[in-house]
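> Predicted model and sequence below, questions to follow.
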Amino acid sequence: MSRRQPAPEPAPALITTTDDLAALCDRLRAERFVTVDTEFMRERTYWPELCVVQLAGEREVAVVDALAEGLDLAPLGALLADPRVVKVFHAARQDVEIFLLKFGAVPVPIFDTQIAAMVAGFGDQVSYDALCRALAGAHIDKAHRFSDWSARPLSASQIAYAAADVTHLRKIYAGLTARLEREGRMEWVAEEMAALADPATYRVDPETVWERLRPRTHNRRFLGLLRAIAAWREREAQRINIPRQRLVKDETLLEIAATAPETPAELARARGISEGFAKGKSGASLLAAIREAKALPDSALPEAPRDRAGPAPSPALVALLKVLLAAKSEEHHVAPRLIASGEDLDRLAAEATPDLPVLHGWRREVFGEAALALKSGRLALGVEGRRVTLVRPG
């Protein structure tokens, strides 16, 4: 007797009209969860250009042509805002940012399979391909990974590629939730999803972007200039919708902050600044920002980055904490990066009672308590066979 073959997946629907999108979203709002992905373009713009949205419930899969003429995405916004339906993403941050920009709100509730997989022991920042192989028994065709999703019409192979992302994500979600519920770790995942659900996670403050450049100086006048021109670049890049690095590169910002040009000719001497840029609208507004920053009183200048208070951490203690972290991660099958960062370990080694996430919630239970015990001599590390073990002295 021959075995019955599983029913083939239905062909994904291509949605190009508002009526069809509204009908689809009405059906999906009756589901327990919906898997979501996007295809967008951002190489030449500051703001992401949404091109395609993929959606799947338990029984259907659809590819929404977000660039279709006359298409109103409002029904999609209503679906994403419906608290009764879990929105499942993989590596959600860029997708969520797009929807926040488009609809003014973060989808709720969110489940990110990449974060969940880290809690479930699949390692740091596990790829979608790896989860597909492990939990869905599928292999992803990468032929359209670098496709131009803004070109129309979409090809049949593009549609199939886009649909596959949310099709397999259903099995990944089911497998991860079953494992996490069995191990009592759904609350751990919920803690991590809280940051994704916070709109502040996706907002860029132009007045603080200079800190990302990590200037190696305590000269507050230089820092005031850098703050001003970095904020100018962020706002100007947003205004003309161009990537910030394409507008002015980081190294050029640092050079301009050091030289403080006052005229278009002086500005044009900076690497990467053309004469046309220096004499144009953008150059004029940059020079105005420099003049304003140079006129600031000392009291209005930013403080220099402060060195960490107290003695530097012992490299030996940091090394021991890293070994303990690896051992605890192995024991609990949780990605080390999700428990503690390198900076967390440095502070844990150097400070008596630092206020760190690793000393709160499930992280304290998994690693924090043992780390404090190691620091105080109440715990030692040993080796048994090929595994690191924890030894309680006495």
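Arrived safely, thanks for sending. Note that the structure is predicted; figures quoted are calculated from it, not measured. Residues are numbered from 1 along each chain as shown.
> hey, let's count contacts and neighbours off CA atoms from now on
Fine.
> in which helix or strand would I find Asp19?
helix 18-28 (DSSP states H and E).
> in that helix, what counts as buried?
Going by neighbour count (16 or more other Cα atoms under 10 Å), the buried part of helix 18-28 is 18, 20-22, 24-25, 28.
> which residues touch the following helix or strand past it?
Using DSSP H and E, the helix or strand that follows helix 18-28 towards the C-terminus is strand 33-41. Contact partners of strand 33-41, identified using Cα atoms under 8 Å, 6 or more residues apart in numbering, comprise 28, 48-58, 85-90, 95, 148-150, 162, 165-167, 169-170.
> Below is an additional structure, to be compared with the one above:
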Amino acid sequence: MTLITDTDSLRQLCRRLATTDFITVDTEFMREKTYWPQLCLVQLAGPDEAAAIDPLAPGIDLQPLFELLADPQVVKVFHAARQDIEIFFFLTGVIPAPLVDTQVAAMVCGFGDSVSYENLAAKLAGARIDKSSRFTDWSHRPLTQKQLDYALSDVTHLRVAYEKLARRLEKTGRTDWVREEMNVLTNPATYRLDAREAWRRLKVRSDKPRFLGLLREVTAWREEEAQRRDLPRNRVVRDEALIEIAAHAPTTVDELARTRGFSRGAAEGSQGAAILAAVRRGLDLPQADLPVPAPRQELPSGLGPLVDLLRVLLKMRCEVHGVAQKLVANSADLEMIAANDEAPTRALSGWRREIFGAAALDLKHGRLALTAAGRRVEVVPMRPVERGKSERDASLPS
């Protein structure tokens, strides 16, 4: 186990790892005081060695690492990969590929929803992870041996877990299922930040277009300001203050100073001037340029019990097939299926349709039923309904 602090050692490590089929990767970073995550450590493991790379070491050039992560001949294995990939994408503009997220693979293999690395390592590698260093300050130098041991355990046990998951996927023919799920993680659009879309993160009750237009303008200003100053969003202006500003549309310093949580000093300064300018832009927006609220999907009357039946069926089918429910369908998917046979949901296409979607439509149209058998719930095929008979009559024995 090695700590890499210079470019030449990093280059040699990456050359060795480039000859392997796959490497496991993890990062440690800090972002409590910044907008952009500060990369503090990168851990890599191959079949014969594991190393931690110090991005904060004076003079180190991470280009050999970035080239390895982009090497199409080496699979990169992460666990809960999204934040790690986001960091590399912002640093290089390139997403590590090909990649596998073992959290997703574990969901496909029946380990439940969003299984933690600690649980996966315990179940598949027989490892106990010491969590005491999880919330340590990774930017502080020097790193302790305890910190390095914790960090490297995130990639060493991951190799064993991935190998066992890969064998299960191959045996069950589900490798393509995981590959399909990786499409989201490898899509650059997943990580691109659009300041004018930042308002959608805020939870608001009003759907009035003018309010939403004002909210979009002031939130876009905050996003750009947070990026420029490299500060967390709420360190610039809190969400609650932005929502109140959008609701009351202050046009003067005095009106802005009355905003809850916003000081007069801030209102009188450059920040206040920028916010008032954003408010004016929101007020000047033509009606046609205002955000259009997403239409509220109201469940048609009487479909609630059907949705409940679909939820039971989903749980049953996922248990039978050993797949996490979260990966197959959510409550919104069930509601859409109940209302529309052609609903635009992933649950009605691909492998999801095979294990759940088709059965959901059969249940909806009376081609199968659910019944209790002791402590179990079972699926019962139903005979087609004859003309002139009710569905209940058709289900009775002749």
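It's in. Bear in mind that the values here come from a model prediction, so they are computed numbers and not experimental data.
> Of the buried residues of helix 18-28 of structure 1, which is the nearest to Ser282 of structure 1?
Thr18 (39.3 Å; Cα to Cα).
> my read: that closest one touches Leu67, true?
No - counting by Cα atoms under 8 Å, Thr18 of structure 1 sits too far from Leu67 to count as a contact (11.8 Å).
> ok, the residue mapped onto Pro264 of structure 1 from structure 2 to Gln271 of structure 2 distance?
Using TM-score structural alignment, the partner of Pro264 of structure 1 in structure 2 is Val253. Distance, Val253 of structure 2 to Gln271 of structure 2, by Cα to Cα, to the nearest Å: 11 Å.
> cool, Asp194 of structure 2 as well?
21 Å.
> Who has more neighbours out of the two?
Gln271 (17 against 11; other Cα atoms under 10 Å).
> Is the more buried one in a helix, a strand, or coil?
Here Gln271 of structure 2 is helix, with the state taken from DSSP: H, G, I helix; E, B strand; the rest coil.
> corresponding residue for it in structure 1?
By TM-score structural alignment, Gln271 of structure 2 lines up with Ser282.
> burial of the nearest residue to that match once chain neighbours are set aside, as a residue count?
Leaving aside its chain neighbours, Ser282 of structure 1 sits nearest to Glu236 (7.4 Å; criterion: Cα to Cα, 6 or more residues apart in numbering). For Glu236 of structure 1, the count of nearby residues is 19 (other Cα under 10 Å).
> name the element the equivalent of Glu236 of structure 1 over in structure 2 belongs to?
Mapped onto structure 2 by TM-score structural alignment, Glu236 of structure 1 lines up with Glu225. Using DSSP H and E, Glu225 of structure 2 sits in helix 209-229.
> For the next helix or strand after that helix, buried residues please.
Remark: after helix 209-229 of structure 2, the chain's next helix or strand is helix 233-236, criterion DSSP H and E. Of the residues in helix 233-236 of structure 2, Arg233 count as buried by neighbour count, 16+ other Cα under 10 Å.
> cool, and stretch 295-306 of structure 2?
Leu306.
> Ok, stretch 274-284 of structure 1 next?
So for stretch 274-284 of structure 1, counting by 16+ other Cα under 10 Å, buried means 274, 277-278, 282-284.
> Repeat that for stretch 309-319 of structure 2.
309-311, 313-314, 316-318.
> ok, residues contacting stretch 107-115 of structure 2?
So stretch 107-115 of structure 2 is contacted by 103-104, 106, 165, 168-169, 174, 177-178, 319, 321-327 (Cα under 8 Å, 6+ apart).
> The same query, at a cut-off of 10 Å, please.
With contact meaning Cα atoms under 10 Å, 6 or more residues apart in numbering, stretch 107-115 of structure 2 is reached by 79-80, 102-106, 119-120, 123, 165-166, 168-169, 172, 174-175, 177-178, 181, 318-328.
> Mark which of these are buried, thanks.
By 16+ other Cα under 10 Å, the contacts of stretch 107-115 of structure 2 give 79-80, 102-106, 120, 165-166, 168-169, 174-175, 177-178, 181, 318, 322-325, 327-328 as buried.
> what's Arg215 of structure 1 in contact with, if anything?
I think there's a mix-up here, since residue 215 of structure 1 is Pro and not Arg. 222-223, 226, 254, 304-305.
> Quick one, which of the residues you listed are buried?
Using 16+ other Cα under 10 Å, the buried ones in those are 222-223, 226, 254, 304.
> where's the counterpart of Thr353 of structure 1 in structure 2 relative to Ala121 of structure 2, distance?
Applying TM-score structural alignment, one finds that Thr353 of structure 1 aligns to Glu342 in structure 2. Relative to Ala121 of structure 2, Glu342 of structure 2 is positioned 40 Å away (Cα to Cα).
> out of these two, which sits in the more crowded spot?
The residue with more neighbours, out of Glu342 of structure 2 and Ala121, is Ala121; 22 against 10, by other Cα under 10 Å.
> Apart from its chain neighbours, what residue comes closest to that one?
With Cα to Cα, 6+ apart, the residue lying closest to Ala121 of structure 2 is Ala127, at 5.5 Å.
> Which residue range of structure 2 does stretch 368-385 of structure 1 align onto?
With TM-score structural alignment as the criterion, stretch 368-385 of structure 1 aligns to 357-374.
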